[in-house]
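Visitor: next input, structure requested:
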Amino acid sequence: MLNRADLHGSLSEPLLDTMNFLNEVAGRYPEAISFAPGRPYDEFFSTEQVFDHLRRYLKHLEDEGRSAGQIRSAIYQYGPTAGQIRELIAEALRIDEGIEVPAESIVVTVGAQEAMLLVVRALTSGPDDVLLVSSPCYVGVCGAARLLDVEVVPVIERADGLAPADVEEAVRIQLARGRRPRALYVIPDHSNPAGTTMTLAARRELLAVAARTGLTVLEDSPYRLVSPGAQLPTLKALDTGRVVVHLGSFAKTVFPGARVGFAVADQEVADATGRVGLLADELTKIKSMVTVNTSSLSQAVVAGALLSAGGGVTALNAGPAAHYGASMCLVLDHLDRRLPAARRDELGVTWNRPSGGFFLSVRVPFVADNAALIRSAEQFGVLWTPMSYFYPGPGGERAIRLSTSYLTEAEIAEGVARLADFIDVEAESRVRSTRLSDRRQ
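Guide: Here you go, the predicted structure:
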C-alpha cells in the first residue's frame, strides 16, 4: 500500500479536491438547481454538427489538393506536435480579435489547461521563480503551478479588475524577497470567477508595467466571443512588445468536448549559440513529452466549424452571445426581485453586475464554505461555488460564485428564488447568533 505522504505534495492540497467535491455534492442532490458549473448551454449543440464540421474540413483538405492518403493521415494519424490547424487559428484570431501573428507562433493544445501547464513550465526554471496571478483566480492555473512546484503569488483584483499599480508593487515585493517574478496570469474580460473586466486604460498600463519589469503576461480569454456587444481589445491585440502569451480555447465558442485550445507564443528565444527561435517552439518540445499531440479528429471538427463560419467564430457565436447576455441579465433581475435593495442592505448582501461572461460574485454576511453549500443543497435545493476555492491565499470566505450560462429561464427563476431563501435564512441565523453572543458578553 502506498503512503500519501510519499506521493507528490500537490495530491494533499485541498485545491485539487474542490471540483471533485462539487461533483460529489451535485451527484448526491440531483434535484438541486446548480449555479456551479461554468458550462456552455447544451441546446446550442447538435450531434449532426460534429459530422458536418468534419466533412467541411475534409472538403477543405481536398480543395487544397491533398491526396486521399494525406487526408486519411490528417484524421487517423498523430499529426504534428504543434498542431495541424495553426493557419486556420491564426486566421480566426485575425478576423475575430485583430491579432496578427504568424501560424508558427501558435501551439494547439489539449484545451487551454494544457497551454497553461506548458507556458508555466517553460517560463520557470528555478525555485526562486514565482507566478503572479490575479486573485480570485481560475483554479486551473494555480493547480498547474502546484503540480510544477511553482510558487503562486496572488495580486488581489479590485471591483474593475486587476490594477497595474498593484502588479508593479507585487513585483517589487517579490524582488525584495529574493524571488524572480516570471509571469502574470490574468483574465482581462469577464473573469472567472468574479466576472470583472479591465478598462482599456488599465490594459495599456499593464503592458507598460510588464515591459518595465520583464514580466510575461499570460492572457486567458475564453469568454469574450460568447459575450454580447463590442469587446475591448485583447491584451495581445495591444501588445507591441511581445510581452503577452495569449491562451485561447474553443471550449466555449465551439464545444467543450473537443478539448482544443492553443497558445500564441511569438516571443523570441535565443540559445547559447545566438540562434533565435520562438517560445512556441519551446512549448512544442514540452508538449511532445506531455500529450504528444492534440487529437487530430478534434482539431478537424474545430477547423470545420471555423470554415463553416467564414474563418472566425464571431458569426458562429452571435446567437450564443445574445443568449448568455440575456441569461446574465435574467439572473441579476431575479436577484433584484427576490432580494430588493432595502432587504439586501439590511442583510449585508451585495453582488456585481458583469457585462458578459458566465459568472458573477455575491457577497454574503456568513461563511460560505462546504458546510454551507451542503445546507443549501439539502434544505433549499440549490448549488453554487464557494468563492474561497478561487483564492490562492486567504479570501472569499463570505462570497459565492454563480454561473449564469447553463440553466433555462425557468431554472434560473426557481434557482434564484431558492438561493434568496437560503441567503435570507443564513443571514438571519448569523444575526441571531451575534445578538446572543453580545448578550452573553
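Visitor: please make it C-alpha for all contacts and neighbour counts, starting now.
Guide: OK.
Visitor: strands of the stretch 1-150 of the chain, start to end?
Guide: Taking DSSP state E, counting those that start in this stretch as the criterion, the stretch 1-150 of the chain contains strands spanning 33-34, 106-110, 129-135.
Visitor: most packed of those?
Guide: Highest mean neighbour count among the strands of the stretch 1-150 of the chain (mean count of other CA atoms under 10 Å): strand 106-110, with a mean of 28.
Visitor: which one, of the strands of the stretch 1-150 of the chain, ends up nearest to G178?
Guide: G178 sits nearest to strand 129-135 of all these, at 9.4 Å, using CA to CA.
Visitor: about what we covered before: for L316, which of the strands of the stretch 1-150 of the chain is the nearest?
Guide: Judged by CA to CA, the one of the strands of the stretch 1-150 of the chain that comes nearest to L316 is strand 106-110, at 20.4 Å.
Visitor: and that closest one, what does it pack onto?
Guide: Identification of packing neighbours for strand 106-110 by 3 or more CA pairs under 8 Å, 6 or more residues apart in numbering; DSSP states H and E yields helix 86-97, strand 260-264, helix 279-288.
Visitor: one more, so I can put them side by side:
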Amino acid sequence: MVTDVVATDVTVTEMVEMVRRPRVVRRADLHASVSDPAAASMNFLNEVAGRFPDAVSLAAGRPYDGFYTAHDIDRFLAVYRGHLAERGLSAAQIDRTLLQYGRTNGVIGDLIARMLATDEGIEVPSDAVMVTAGCQEAMIIALRGLCSGPDDVVLAVEPCYVGFTGAARILDIDVVPVPEAPDGLDPEAVVRVAAEVRASGRRPRALYVVPNFANPSGVSMPVPARKRLLEAAREADLLILEDDPYGLFGLDDEPRPTLKALDSDHSVIYLGSFAKSVFPGARVGFLVADQPVVDAAHHRTLLADELSTVKSMLTVNTSPIAQAVVGGMLIDSEFSLRTANRGKVEHYRTNLRTLLESLSREFGDDPRMRWNAPEGGFFAVLDVPFEADEELLEVSARDYGVLWTPMSYFYGSGGGECAIRLSCSVLEPSQVEEGVRRLGKLVRDRAS
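Guide: As a prediction, this is how the structure comes out:
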C-alpha cells in the first residue's frame, strides 16, 4: 500500500534529529515535593560530606557501624526459620513464608507485640501491628489514612524531623507547627494551635511528636507533660503520632513511659523502627494502630486493618526476608530490645557525654555560646552568634574539616538560623572530641 507524502519544509535529516531529541520535562510541572527545600538541603549535606570525606561528621545521625556484620543476617535468619519449624511449618511452608508475597500487614506482628509488652508495657493485639518498610512508610500510611480531605491538616512539633514534613509534602498535607519549649512540647500550645486551625475552617487530624530525645533538638518530655498531652489531645480531638526511634538510648536507666504505654483510650498511633536497634539496612519499621473503626453498619475493625489497603498499594508488603531477620533478633533476645542493645546503649551514652563535656571544655568560657544538655539520644543543639547556613557549612568542611547540620533545615517557615545540630552517634569518642575542637576553631574565627 502506498501512502500519500505531505510536502513540508522539514528535511529528512531534521525529522530524524527531532525523533532523536530527548523529551524534556519542565521542572515547574513536577510535584512540589521534588523541589522540597528540606530534602534539597539534606541532599546538599550529603554532597558536601562526599566531597570532604576526611571531615569529622558531627552531622550524620545514623547508627555506629561497628555494631553490625553481615553474619548477623544469617544468624537471625536461622533463628527465625527454627521458630517457624517449632510452630509446625514444613520446609516448603517455611520457604513460602520467606520467599513469596506475604500478608500485607506483615508476618512478625505477634513478635513485635511481645517486644512492646516486654520493653514498654504496651499491651496491644498482634493484629494492631503493621510491619512497614522502615518507619518512613509508617508515617506515609498513617498520614494518608487519616487525612481524607483538602481541609485536613496535621500538627507537628517544631523544629521537626524532615522525614515527617517531607512525607506530608508528598501527600499534599499541610503541617501546622507547634513550637517546642525547652523541656519539650507544651500541651497547652497544642490545644491553642488546634483551636486556631479549627477557627480557620480547617480540621486538625493528628499531632506528630517525638517524646524521647527528639531529632533534631534532643529534648525529652517530662512524664507529667506526657500525661497532660494525652488529655490535651482528647480536648482537641486529635490522634497522636508518637515516633520513638531513640527511646532506648537514655543517659540513665530512668523509666520514661511512652505515650502509648500511658494511652488509656486509644489516642496514640505508635510509630517504631528497628533502624537504630537492629540495623538500618533491614528497612523494617512498624506502626501500632489499635483504634476501633466503625462503619455505617456499625461493623467494627481495627485501624491497622483499614490502613492495610494503603500499604497494599504502596509497597504490597514488607520484605518477609527482612522481617525474618528482625524476627530472629527478637526471638534471640527473648523479645527485649533493651536486652539486645545493652552494648549500643553504653556506646551512645559515652558518646553523648563526650559531646557535652567537649562543648563545655571548648565553649564554657564564652558567654555568647549556649547549648542544651539532652538526657539521651543522638543529638544536641549549639546556638552560635552568627548565621549558620550552607555557605558556612561548606567553609567548615573545606577549611576546618568538620561537618554539622544547620538547624534551619528543621523549620518550615523560618527559624534556627543561628543554631546547629550536632550528632555524636556514628563516631568514636576520640572523633567526637576532635570534631568539637575543629568546630571551636571555626566558631572563634567566625565570631571574631
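Visitor: quick revisit: can I get the strands of the stretch 1-150 of structure 1 in TSV including distance to Y391 of structure 1?
Guide: Output for the strands of the stretch 1-150 of structure 1, formatted as TSV (distance: least, CA to CA, whole Å):
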stretch	distance to Y391 of structure 1
strand 33-34	21
strand 106-110	25
strand 129-135	6
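Visitor: closest to E13 of structure 1 out of the ones you listed?
Guide: strand 129-135 (17.9 Å).
Visitor: which elements pack onto that closest one?
Guide: So strand 129-135 of structure 1, by 3+ CA pairs under 8 Å, 6+ apart, packs with strand 151-156, strand 180-186.
Visitor: quickly compare the ones you listed and say which is most buried.
Guide: The most buried one of those (mean count of other CA under 10 Å) is strand 180-186, showing a mean of 24.
Visitor: tilt between that one and strand 151-156?
Guide: Interaxial angle, strand 180-186 of structure 1 versus strand 151-156 (axes from the mean of the first three to the mean of the last three CA atoms, to 10 degrees): 50 degrees.
Visitor: in structure 2, what range does strand 180-186 of structure 1 match?
Guide: Using TM-score structural alignment, strand 180-186 of structure 1 corresponds to residues 203-209 of structure 2.
Visitor: one more: stretch 217-225 of structure 1?
Guide: Following TM-score structural alignment, the aligned partner range for stretch 217-225 of structure 1 in structure 2 is 240-248.
Visitor: got a list of contacts for that stretch?
Guide: 206-214, 233, 256, 259-260, 267-276, 337-338, 345, 376-378 (CA atoms under 8 Å, 6 or more residues apart in numbering).
Visitor: ok, now stretch 280-297 of structure 2?
Guide: 63, 124-125, 128-138, 266-275, 300-304, 306, 318, 322-323, 325-326.
Visitor: of the helices and strands packed on strand 129-135 of structure 1, which is nearest D128 of structure 1?
Guide: strand 180-186 (5.8 Å).
Visitor: how big's the offset between that closest one and structure 2?
Guide: Average distance, strand 180-186 of structure 1 versus aligned residues of structure 2 after superposition (mean CA distance after the TM-score superposition for structure 1): 0.4 Å.
Visitor: after that strand, next one along is what?
Guide: For strand 180-186 of structure 1, the following helix or strand on the C-terminal side (DSSP states H and E) is helix 200-213.
Visitor: what's that following helix packed up against?
Guide: Here helix 200-213 of structure 1 touches helix 164-176, helix 235-238, going by 3+ CA pairs under 8 Å, 6+ apart.
Visitor: tell me, which helix in structure 2 spans the most residues?
Guide: Longest helix in structure 2, counting residues (DSSP state H): helix 342-363.
Visitor: show me what that helix is packed up against.
Guide: Counting contacts by 3+ CA pairs under 8 Å, 6+ apart, helix 342-363 of structure 2 is packed against helix 429-447.
Visitor: what range does the helix it packs on cover in structure 1?
Guide: Using TM-score structural alignment, the residues of structure 1 aligned to helix 429-447 of structure 2 are 409-427.
Visitor: can you list the buried residues in that stretch?
Guide: The neighbour-count check on stretch 409-427 of structure 1 (16 or more other CA atoms under 10 Å) flags 412-424, 426-427 as buried.
Visitor: residue in structure 1 matching N372 of structure 2?
Guide: Checking TM-score structural alignment: N372 of structure 2 goes with N352.
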